[in-house]
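In: what follows is a protein structure lacking sequence information:
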């Protein structure tokens, strides 16, 4: 699973460096399509790494929340997500101040809102371009916590949740209510649901109902991905995408996690994959904007070739991700988790201890009644 995570992150990274225009073109000085004509034709599909992430997330969240209370689930998510996220906000903002020609810094008020990870519903611009996926993940966590974790994760509750979420996602297209769409996320729900069902298959074994949920999720997911990423009428696109390639990559997302669920990849337990998996989250957060800074400096200022710049930019982001993991995530994450748990235990109401009952007073037996002496009338 760690290997799949770093692969998905590298797919997204390749998309941001060679598979799109806009700020990427500004960073290179030329369109990546001209610099990497063959690579860019593949890099345009790298954005589907997000869908791979969502299937993995459904699997991992169901696994990690099993047997945990709602409080434990909340503390694990906060301590896992926020330390590296705050570090990425600080680093990207600092880079924008040093070299605003690549990306201009946001006003202080908007930057501070970004620290909450709630900038999208508030309507504030994002410091990190990729953090829109964190808002999607946060809504998934909230739904899963309220409907499953709150009462305890069980097979039955996860199955009911998967079925109800799928139905709600499908019906939201008919209802056309923006709030409902924002809550049930019809375009992303199938990927999370598929991951949840695949974890149940991993835990309990193959089951026709569970494979039916996975198949339905795959059918819906490939449709939403194709609608979002392929437009047959589009002409002014960076590189045209094939609907068949989109279908193939979505199928890979479900198939690779299914292989893990069935134990087919059990022997792939190389130690470096665990290390690479630990770098995935900080690398994902920083690679976009900071990578554009690196590309501009290495290619346009220092004159390195495009190929060397691409490799050096990816490598430097991996090194920086390791530093964030080593210096921020490892010391700060567990400390936040312990502090939150300690405070929760301190604030937890305790039942008053009843006063011990008084010892029973022994009851002495009553003396026998005197036996009347008959009066014999004189001595």
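Out: Thanks, I have it. Please read these numbers as outputs of a predicted model, since none were measured by experiment.
In: contacts and neighbour counts: CA atoms only from here.
Out: Fine.
In: run through the residues that contact the spatially most central residue of the chain.
Out: Centroid-nearest residue in the chain, with Cα atoms, centre = their mean: residue 137, separated by 4.7 Å. Residue 137 makes contacts with residue 54, as judged by Cα atoms under 8 Å, 6 or more residues apart in numbering.
In: element containing it, please.
Out: Assigned by DSSP states H and E, residue 137 belongs to helix 132-147.
In: return the set of buried residues in that helix.
Out: Residues 135-138, 140-141, 143-145 are the ones in helix 132-147 that count as buried (16 or more other Cα atoms under 10 Å).
In: how about stretch 297-305?
Out: By neighbour count with 16+ other Cα under 10 Å, stretch 297-305 contains the buried residues 297-300.
In: and stretch 215-227, by the same measure?
Out: Applying 16+ other Cα under 10 Å to stretch 215-227 flags 215, 217-218, 220-226 as buried.
In: who are the packing partners of the longest helix anywhere in the chain?
Out: Ranked by residue count under DSSP state H, the longest helix found in the chain is helix 70-98. Packing partners of helix 70-98 (3 or more Cα pairs under 8 Å, 6 or more residues apart in numbering; DSSP states H and E): helix 271-295, helix 330-347.
In: what would those look like in TSV with distance to residue 110 and mean neighbour count?
Out: Shown next, in TSV, are these (distance: least, Cα to Cα, whole Å; neighbours: other Cα atoms under 10 Å):
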stretch	distance to residue 110	mean neighbour count
helix 271-295	17	21
helix 330-347	25	14
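In: got another one to weigh against that:
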């Protein structure tokens, strides 16, 4: 991102989104916790929580996730070959997802079964067996949410991990950006990606017409909702040397987002995808984070494990303590699993994938590990993991 120009008011307080020293891990963790809070209403039986433009807090957090992913993943694609890019994308999302499925099937679900039936008799002969649960969902597309008809005896029965649905569409966006990166014109000129973004918003605006010709396809519905945010983040990465991140710009982004959501029913959030992405990137640039948090990204683990942890807490009756206490207990119980996912699965797999990299990234925004950083005591923080 460019520096301030004193002749322009919107550059007041301009900041640079340093690829190695930024708060994006913190922003993503905040978004993951927002999803946890949103699910707290449903899973504790306290209602559905606040909604804006038909989306709860968790829905808006997912929009934010896709915008930040678009920024980081476009950087990964534009600086790597297609094959290398795909290896990195699979390494980042898939192993931790598989482990989460296994933990749900063979740890969480048996606990849920025993809590209701008093033992494991019959557990492996139910319609959705543990292995059946894993096999049904192994492609990232969630086709089964229960294991052996658990969780039961909770306010929200029949779903162990309602957060995992978005990963299928996230990976679809990875494939979309991977394909777009094959066109030299799109890689060289931001206007091409801007046109794709405009087209995606226009398709969302005409969703009703499309649904008549696609049989109300649910996958298309979710892609129309999420792709504009991903592309908006990608476009801002391409414009990183021209766009100034500043607090006046962030304030204007908030105003534009609220106006679009208020004035444009149905597709206002998608129309606001670019200012929303801008605001999140500004927040990531100014958010102070300890070096430990910058080096370790536990947001993904928090996202995928919070829901089953909340279900176990509900099974234990923790939801009767009140929504705030229930959510706080869920955070405390989820963080160790998220840390374990990062340290034992996500980071080792990504390191393995990077060791096989044929060529270094071609852009300074995805700096190699030996790149210099500002003089700060202690070890240099690692770049955001993509």
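Out: Thanks, I have it. Note that this is a predicted model, so its numbers are computed, not measured.
In: superposed, what's their TM-score?
Out: Scored by TM-score structural alignment, normalised by the length of structure 1, the superposition of the two chains gives a TM-score of 0.64; 295 aligned residues with a Cα RMSD of 4.3 Å.
In: related to what we said a few turns ago, relative to structure 2, which residues correspond to the helix holding residue 137 of structure 1?
Out: On structure 2, the counterpart of helix 132-147 of structure 1 by TM-score structural alignment is residues 165-180.
In: returning to what we had before: relative to helix 271-295, how tilted is the helix holding residue 137 of structure 1?
Out: Put simply, helix 132-147 of structure 1 runs at 140 degrees to helix 271-295, going by axes from the mean of the first three to the mean of the last three Cα atoms, to 10 degrees.
In: helix 132-147 of structure 1 vs structure 2 - mean distance after superposition?
Out: Helix 132-147 of structure 1 differs from its equivalent in structure 2 by a mean of 1.4 Å after superposition (mean Cα distance after the TM-score superposition for structure 1).
In: for that helix, the distance to its chain's centre please.
Out: How far helix 132-147 of structure 1 lies from its chain's middle: 8 Å, per Cα atoms, centre = their mean, to the nearest Å.
In: which helix or strand lies directly C-terminal to that helix?
Out: Immediately after helix 132-147 of structure 1, counting by DSSP H and E, sits helix 155-175.
In: buried residues, that following helix. List them.
Out: For helix 155-175 of structure 1, using 16+ other Cα under 10 Å, the buried residues are 158-159, 161-162, 165-166, 168-170, 172.
In: can you check stretch 50-67 of structure 1 too?
Out: 50-63, 65.
In: and residue 106 of structure 2, what does it touch?
Out: Counted by Cα under 8 Å, 6+ apart, residue 106 of structure 2 has contacts residue 130.
In: what's the spacing between it and residue 131 of structure 2?
Out: 9 Å (Cα to Cα, to the nearest Å).
In: now swap in residue 345 of structure 2 and tell me
Out: Plainly put, residue 345 of structure 2 is 20 Å away from residue 131 of structure 2 if you go by Cα to Cα.
In: so for those two, which residue has more residues nearby?
Out: Remark: of residue 345 of structure 2 and residue 131, residue 345 carries more neighbours, 18 against 14, as counted by other Cα atoms under 10 Å.
In: what's the match for the more buried one in structure 1?
Out: Aligned counterpart of residue 345 of structure 2 in structure 1: residue 328 (TM-score structural alignment).
In: surely that match touches residue 87?
Out: Yes: Residue 328 of structure 1 is within contact range of residue 87, at 7.5 Å (criterion: Cα atoms under 8 Å).
In: quick one: which of the buried residues of stretch 297-305 of structure 1 is nearest residue 43 of structure 1?
Out: Distance to residue 43 of structure 1 across the buried residues of stretch 297-305 of structure 1 (Cα to Cα) is lowest for residue 299, with 19.3 Å.
In: for residue 230 of structure 2, give me its contacts.
Out: Applying Cα under 8 Å, 6+ apart, the residues near residue 230 of structure 2 are 66-71, 173.
In: next: residue 227 of structure 2.
Out: Taking Cα under 8 Å, 6+ apart, one finds 66, 173, 200 in contact with residue 227 of structure 2.
In: mean offset of the helix or strand hosting the first one relative to structure 1 (after superposition)
Out: With the criterion set as DSSP H and E, the secondary-structure element containing residue 66 of structure 2 is helix 57-78. After superposition onto structure 1, helix 57-78 of structure 2 sits on average 1.8 Å from its aligned residues (mean Cα distance after the TM-score superposition for structure 1).
In: what's the angle between that helix and helix 82-103?
Out: Per the same axes, to 10 degrees, the angle that helix 57-78 of structure 2 makes with helix 82-103 is 150 degrees.
In: pull the residues that contact helix 57-78 of structure 2.
Out: 28, 31-32, 34-39, 49-51, 85, 166, 170, 174, 177-178, 181, 187, 226-227, 229-237, 273, 276-277, 280-281, 365-366, 386.
In: make a ChimeraX selection of the buried ones in those residues.
Out: Applying 16+ other Cα under 10 Å to those, the buried members can be selected in ChimeraX as follows:
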select :28,31,32,34,35,36,37,38,39,85,166,170,174,177,178,181,187,226,227,229,230,231,232,233,234,235,236,237,273,276,277,280,281,365,366,386
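In: what's the distance between residue 283 of structure 1 and residue 134 of structure 1?
Out: 14 Å.
In: er, residue 12 of structure 1 actually
Out: 14 Å.
In: got it, and residue 149 of structure 1?
Out: From residue 149 of structure 1 to residue 134 of structure 1 the distance is 20 Å (Cα to Cα).
In: again with residue 250 of structure 1
Out: From residue 250 of structure 1 to residue 134 of structure 1 the distance is 20 Å (Cα to Cα).
In: and residue 320 of structure 1, by the same measure?
Out: From residue 320 of structure 1 over to residue 134 of structure 1 (counting by Cα to Cα), the distance is 20 Å.
In: what does residue 335 of structure 2 correspond to in structure 1?
Out: Residue 335 of structure 2 maps onto residue 318 in structure 1, by TM-score structural alignment.
In: hmm, I was thinking of residue 69 of structure 2
Out: Match for residue 69 of structure 2 (TM-score structural alignment): residue 57.
In: what's the answer for residue 307 of structure 2, then?
Out: Looks like residue 307 of structure 2 aligns to residue 288 there (TM-score structural alignment).
In: residues in contact with that match?
Out: Applying Cα under 8 Å, 6+ apart, we find residue 288 of structure 1 in contact with 13, 16-17, 128-130.
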